[in-house]
Every structure is written in C-alpha cells, then in structure tokens.
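no sequence on this one, just coordinates:
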C-alpha cells in the first residue's frame, strides 16, 4: 500500500515527507494506522551514524495507532484494536523464553537491522529500497508494520495519541525503577537527568512509594517539573555538588538507589558515588560506544552494585497496560511531559527535543 513516511537520506540531514510503498503484513505481522508517534533520542542515533545504519531510511519507534490488518497466524490482535508498538525481539532465545525480551540475543538485529529478521525489506519507493523496520516498526509514517510479539493491545478509553511514548522512553524510565531497582516504600533514590526518561523514573519512584526522590539536572524548568511530578528535592550541578548534596539529604549515607538517564559519563560516576553501602546504581543513558569511566573499587567491595538496564526490564504486553491503568487512575501523569506536533513539523519537533525546548515531542497524524 502507499503511505506517507518521513525519510532520512543523509547523515545529519532533515526528514522529507515522501510517498512510498509498504508491504502487506506477513502471517505474524500486523498493519497499524498510526495516530501518534513519540520522538526519542534514539531516533537521532542512526541519522548521525552514532550507530551504523543505511540510507535512505525511516525511523520512529514509539508508535500508537489502530490495527487495520493482521496476518493469518496472528491471534492476540484484530482490526480495530488500539495498540502501542514497542521494541522488537526474537521470542525464541533463552532470554526471551525466560521473560527477559529486552535482553534478546538478537536485540540489535531486531531493532537496528533496518529490515525484517530474515533480512527482507518492508518499504520501497519504486525500485529503491527504503530501509524500514526500525525497532520493528519505523513509525515516522502514516502506517507501520509490526510483529505480533511487540505490538501491545491497550484500552480504548484513554487518549491513544498520548500512549506512544509508553513503548520506549516512558517504559524505560518507569520500568528501571519499578521492574529493575524495585525499591521498597520509604527508600531513597536519586535520578540523574530530567528528560523524558528521567522524569518517567521520578513517576515510577512515586508509584513505588519512595520517600526521598532527588532529581538532578542542569535545566531549572525541568527540575521544577520534577518537583511537580513528585520529586522531594532537586539539584542543579552548576550550583551544588550532587554527590555531597545527596549524602546530606540522606543522613550522610548516600541514596539507597541511583539512576543515570542522560548518557553523560561525569553524571554516571556521580550516580555511582551517590549510593550508600549495599546501594545500587542503574545505568540507562547511552554514552558513545567504547566509553569508560574509572570506579572506586573499594566502594564496590562494600556491596554497591552497578548495572545496566535496557528498556526498563519490561515485558511490554504486561507492563504497558499497567502504566495505562496507573495513568487512568491519575497516579502516573506522564501526559505532563508531552508536547504535540503535526507530522509535517517533524524537523521542528526533533530540534525542539534536542535543544531542550520540549521534553517528549509527539507527532500527530491527521
């Protein structure tokens, strides 16, 4: 079928809206008409060749929409279902089979392979291959193909245009707290970075009952929003040393948990140094490949843990509906992060995201 997609044709370029052809769904795939798609920092990585990727290509991996067609073997979805599109995974490796699909052995191939798992393309423009299948969806388009495994049915009585970010950024931040660190009521946590992922982590900390929730960022407006969302304290590193301030706020011990969401190596070291004996630091932010930081090995010998976290350790079919229900109850107001743009404003929306003028830009399709 013919669709309109935002195509990237060169390193560091601008998106152009083009009419291209999208395959019909195969037996395990679904065709989704997009209502809205969130913009995530990861969408800029292939554009800037931070990760190797081909051109021309279609990005986008926080799609929300309505199922239009399903393949012959699809059983969990039907036309008309409201859905969120999340990360792709093979479903067959040991990590997938043990309920940890975000650590799929083929995660890179499934999400950054720019094709189906068998290497076949999903998009064309005449004789030209348009590299699609980004995160199993390429949802910077009016329609997207997704595998049944990674397309999640959601309730139809909540605003579908809001829900796309649950497929990646919001899922990642909230899940890192709820699923990965799983603090107990009354615990302390410091979250480095107050972007969409970091603020989603603040919401996750509120849901889990943390008593001390500290948000660290350079942007005072974002820190103000963190307070509005439930942070008990905020720190701007240009005015106070984060590690010393965290210790002062926690009786000199350090926080029970810390989370680094920005990809900044200095912030990562501070996040590690902010936790107490037997504390745990989670790392979400993605610095450049091959980056390293020095660590205090004696500090680690005192029971401190440092662990990487991918996509909030989520099982999307289970976790995304739970976030929708928390939102419905008024306990997870992630809508406060969102700024809407028309699809044709995609370049403006991405620039606003990169320059900090918006926290979670979301494209709407008319």
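Sure thing, it's come through. Not measured: the values here are computed from a predicted model. Residues are numbered from 1 along each chain as shown.

Please count neighbours and contacts with C-alpha atoms only from this point.
OK.

Could you find the closest non-adjacent residue to residue 219?
residue 236 (7.3 Å; CA to CA, 6 or more residues apart in numbering).

What number of residues are in the vicinity of the one you found?
When counting by other CA atoms under 10 Å, one arrives at 15 neighbours for residue 236.

show me the contacts for it.
Each residue near residue 236 by CA atoms under 8 Å, 6 or more residues apart in numbering is listed here: 216-220, 223, 242.

Adding secondary structure and distance to residue 315, write these out as a markdown table.
Below are the contacts of residue 236 laid out as a markdown table (DSSP: H, G, I helix; E, B strand; the rest coil; distance: CA to CA, whole Å):
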| residue | secondary structure | distance to residue 315 |
| --- | --- | --- |
| 216 | strand | 28 |
| 217 | coil | 29 |
| 218 | coil | 32 |
| 219 | coil | 32 |
| 220 | helix | 34 |
| 223 | helix | 30 |
| 242 | helix | 33 |
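
Structure two is appended below for comparative analysis:
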C-alpha cells in the first residue's frame, strides 16, 4: 500500500480555529484500520480539548464520534475488511483488569491512548511535510476525510443503517445510555433526575424510558431542550433542581458544575446513587459526609457509560431499529466545511448534537 492525501481540520494550538489542510496519511500499520469517514458527531469533549484543557498533542486533528467505511487494514487485523461499515469509539489496551472486566472506559492506558493519541511502533501517522500531526485522538481523530482506528474501537454495523445518525453512538449517546442501563442499572418504577439536557443527558433520558423508570425528571436552562425532553418521555422538566419535591433513586449529573453536587446528594433517596458524568474542573466540592453515610447513598464516577462498545453499541442499534432510541430528534447535520458553525451551535446550546458530514468522492 502507498500513502494517500486526505483533507483534515487541524487545530494548531490551544484555542486556535480549525484550519482545513491537505495532509499525507501513511498506509495502515499493525492493528490499524483506515476508515473513509462519512460523518462525525461533535462532543463537548472536543471543545475542552480544543481549548487546551486536556493534554493533547498540538497540532492536532480532533473528532471522536466517527462513522464510515473501512478503506484498508494493516497487518493483524481480521475483525473488519475493506467495504465494511463501521462506527468508531474510544481506544483501550484490551489487556488490563478493567478491559478484562468489559469496562474499557477505565483502562489503565485511557489517557495516553485517547488524549495523548500515542501510537505503537510501526503504526502509520498523518503528516504535514515532515511534521507529524496529532492524528490518533480517541484512537481515531475523525474530523477528516480519513482516519486511523484500531481493532478494539471499531464496531461493524449493517450497511443499511444511516452513518450520519448513528455516529454519536461512539461517545455521547453510549455515555448517557450506558450510565442508566449498565452503571446504574435503573429498574422499572425507579425514579431518576437528569441534570443537563445535552446529548448525554437526553440519551440518559431515552435509556430511562427504555428501562421502564417511573418518575423521570430533566433539569436544564434551555426551554427548547426541556420541550424535547418531554417529547422523549420525561415526566417532569424544569430549570431548577431545588424546586423539585421528593427524593430520587438515581441522579445523573451531565453538567460538570460542582456547585450542583451538594444539592444533588440532598435529593437522593435512601441508598440512592449520584452518577458523575460531566467534565468537571479540577478542585474540591462541598458535601456532608454524614448525608451519604447515614442514608446509604453512593456517588459513582462514570466514563463512557461504563460499557464495552463492541457489545453495547449493537444493543443501542437494536433500540434504534425498534424506534426506542430516536437519535434523529437530537441531530442537526452540517457540511464538513461548516465545522466552526457546528461548534458554535453546540457551544451556544442551539443544537443538541451537531453532526458534520464529509464530502464523498
């Protein structure tokens, strides 16, 4: 195989805008899968990385909810073949205790493989002349026409499925839905409050409906999102957790706002669980330990829903086919060239889940 030319949106440094460039992509090396991308969802973590709040290798190609068609595979890859339709998710080592427990979001190498974008010996890279560009973020770097992925973070799907609608399954949707269905294991009739009605929060809402939860409350500041939450099955929706009556078996915080967490603990029922799913700034937050101990309450951190993409994404696709996971209600499509506009729409809250669609030759 030979190198190919690709188009990619490169971020030169922290806070820099996207710059579209023609770059050179090596042939895939061991355990690499070259994917011709059709679409990529925009996740809040992309914004955090672009701002330099996470340790990523500038200049860099972001994007970690990719979907496309396998173009070529490297030595040792037998899980997919050219022509297969695939969704891309996060990268893991496959060998540590968490990976063996089918919870690769807690992989001991999560940071170097996903944020640092480290590659293994002999694997191909993406180049601007003789300068290597960060092209392995979350094992994919999918704001481009082509990306390298790996056997562990590629999920093959049926060819009749819409790649643009299913692209967000690889991170945001599986995070919200996995938190409810796998980490919390919400049972029929239980109550749940979801803080934040972005893509993660609304995915948690749809999963709560699938789980048969009883009281389902969504809290957000955007009236349009609260209206959508009601349409998707919320029994109550409002803009202030403090005004709600009663206690909850489960609370899912997707906002990443530490000031809300003390109040969230107070709203937990006996043996209730607070799931921390947001991107929290470093630092402390204040809670009363006796309020946790005396009521048997729990606080649990959740990465990527606590799921294994290879088994959980097909489960979500099943719900989508049944009409129980109407992802199309969250999505607005943008041309790849309009990536900045898509980011702005996400940042302002105007769009729940922007998805950029790549040009196809």
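Arrived safely. This is a predicted model, so every value here is computed, not measured.

rewinding a little: the residue mapped onto the residue nearest to residue 219 of the first structure from the second structure and residue 264 of the second structure, how far apart?
With TM-score structural alignment as the criterion, residue 236 of the first structure lines up with residue 239 in the second structure. Here the criterion is CA to CA, to the nearest Å. By it, residue 239 of the second structure lies 14 Å from residue 264 of the second structure.

cool, and residue 282 of the second structure?
19 Å.

can you pull the contacts of the most centrally placed residue in the first structure?
Closest to where the C-alpha atoms of the first structure average out (CA atoms, centre = their mean) is residue 169, at 2.2 Å. By CA under 8 Å, 6+ apart, residue 169 of the first structure lies in contact with 40, 196-197, 200, 311.

can you check residue 18 of the second structure too?
9-12, 339-340.

Across to the first structure, which of those residues hold up?
Checking the contacts of residue 18 of the second structure against the first structure (both residues aligned by TM-score structural alignment, their matches' CA atoms under 8 Å), the contacts still present are 9-12, 339-340.

mind listing which of those are in strands?
Counting by DSSP state E, those place 9-11 in strands.

mind listing the strands in the stretch 251-366 of the first structure by residue range?
255-260, 275-283, 305-308, 338-342, 360-364 (DSSP state E, counting those that start in this stretch).

Can you pick out the most distant pair from the contacts of residue 18 of the second structure?
Farthest pair in the contacts of residue 18 of the second structure (CA to CA) is 12 and 339. Separation: 15.4 Å.

of those two, who's got more company?
With neighbours defined as other CA under 10 Å, residue 12 of the second structure and residue 339 compare such that residue 339 has more, 22 against 18.

Double-check the more buried one against residue 356; I have them as touching.
Yes - here residue 339 of the second structure reaches residue 356: they are 6.7 Å apart, a contact under CA atoms under 8 Å.

how about the strands in the stretch 51-200 of the second structure?
In the stretch 51-200 of the second structure, the segments counted as strands under DSSP E, counting those that start in this stretch are 60-61, 66-73, 85-88, 126-128, 131-133, 146-150, 154-157, 192-195.

any idea how far the longest one is from the chain center?
Once both centres are worked out by CA atoms, centre = their mean, to the nearest Å, strand 66-73 of the second structure turns out to sit 19 Å from its chain's centre.

outside of that strand, which residues touch it?
28-29, 31-41, 80-89, 140, 142-143, 163-164, 166-168, 170.

which of the residues you listed are buried?
28-29, 31-41, 80, 84-89, 140, 142-143, 163-164, 166-168, 170 (16 or more other CA atoms under 10 Å).

Which of the residues you listed fall within helices?
163-164, 166 (DSSP state H).

Tally up the residues packed near the equivalent of residue 208 of the first structure over in the second structure, please.
Residue pairing (TM-score structural alignment): residue 208 of the first structure is matched to residue 211 of the second structure. Counted with other CA under 10 Å, the neighbours of residue 211 of the second structure add up to 18.

same check, this time on residue 76 of the first structure
12.

just so I know, which of the strands of the stretch 251-366 of the first structure lies nearest residue 183 of the first structure?
Closest to residue 183 of the first structure of these, according to CA to CA: strand 255-260, at 7.7 Å.

What is the burial count for the spatially closest residue to residue 187 of the first structure that is not a sequence neighbour?
In space, residue 187 of the first structure comes closest to residue 210 once its chain neighbours are excluded; the distance is 4.8 Å by CA to CA, 6+ apart. A count of neighbours around residue 210 of the first structure, defined by other CA under 10 Å, yields 20.

So residue 210 of the first structure versus residue 131 of the first structure, what's the distance?
43 Å.

Residue 22 of the first structure now?
Applying CA to CA to residue 22 of the first structure and residue 131 of the first structure gives a distance of 11 Å.

quick one: common contacting residues for these two?
Listed contacts common to residue 22 of the first structure and residue 131 are 122-124; contacts here mean CA under 8 Å, 6+ apart.

Which members of the residues you listed are classed as buried?
Buried among those (16+ other CA under 10 Å): 122-124.

who touches the counterpart of residue 62 of the first structure in the second structure in this structure?
Matched to the second structure by TM-score structural alignment, residue 62 of the first structure sits across from residue 65. Residue 65 of the second structure makes contact with 40-43, 87-89, 142, 167-171, according to CA under 8 Å, 6+ apart.

What is the nearest of those to residue 320 of the second structure?
Nearest to residue 320 of the second structure among these: residue 169, at 10.5 Å, using CA to CA.

Return the distance of the counterpart of the closest one in the first structure relative to residue 215 of the first structure.
Matched across to the first structure, residue 169 of the second structure falls on residue 166, judged by TM-score structural alignment. Remark: distance between residue 166 of the first structure and residue 215 of the first structure (CA to CA) = 21 Å.

Give me the more crowded residue out of the two.
A count of neighbours by other CA under 10 Å puts residue 215 above the other of residue 166 of the first structure and residue 215, at 30 against 27.

Would it be right to say that that one lies in a strand?
Yes - Residue 215 of the first structure sits within a strand when classified using DSSP: H, G, I helix; E, B strand; the rest coil.

Does it touch residue 188 like I think?
No - applying CA under 8 Å as the test, residue 215 of the first structure and residue 188 come out as separate, 11.4 Å apart.

what touches both of the two?
With CA under 8 Å, 6+ apart, residue 215 of the first structure and residue 188 have no common neighbours.

Distance check, residue 17 of the first structure against residue 102 of the first structure.
31 Å.

ditto for residue 11 of the first structure
Relative to residue 102 of the first structure, and taking CA to CA, residue 11 of the first structure is found at 28 Å.

who has more neighbours, those two?
Remark: of residue 11 of the first structure and residue 102, residue 102 carries more neighbours, 21 against 15, as counted by other CA under 10 Å.
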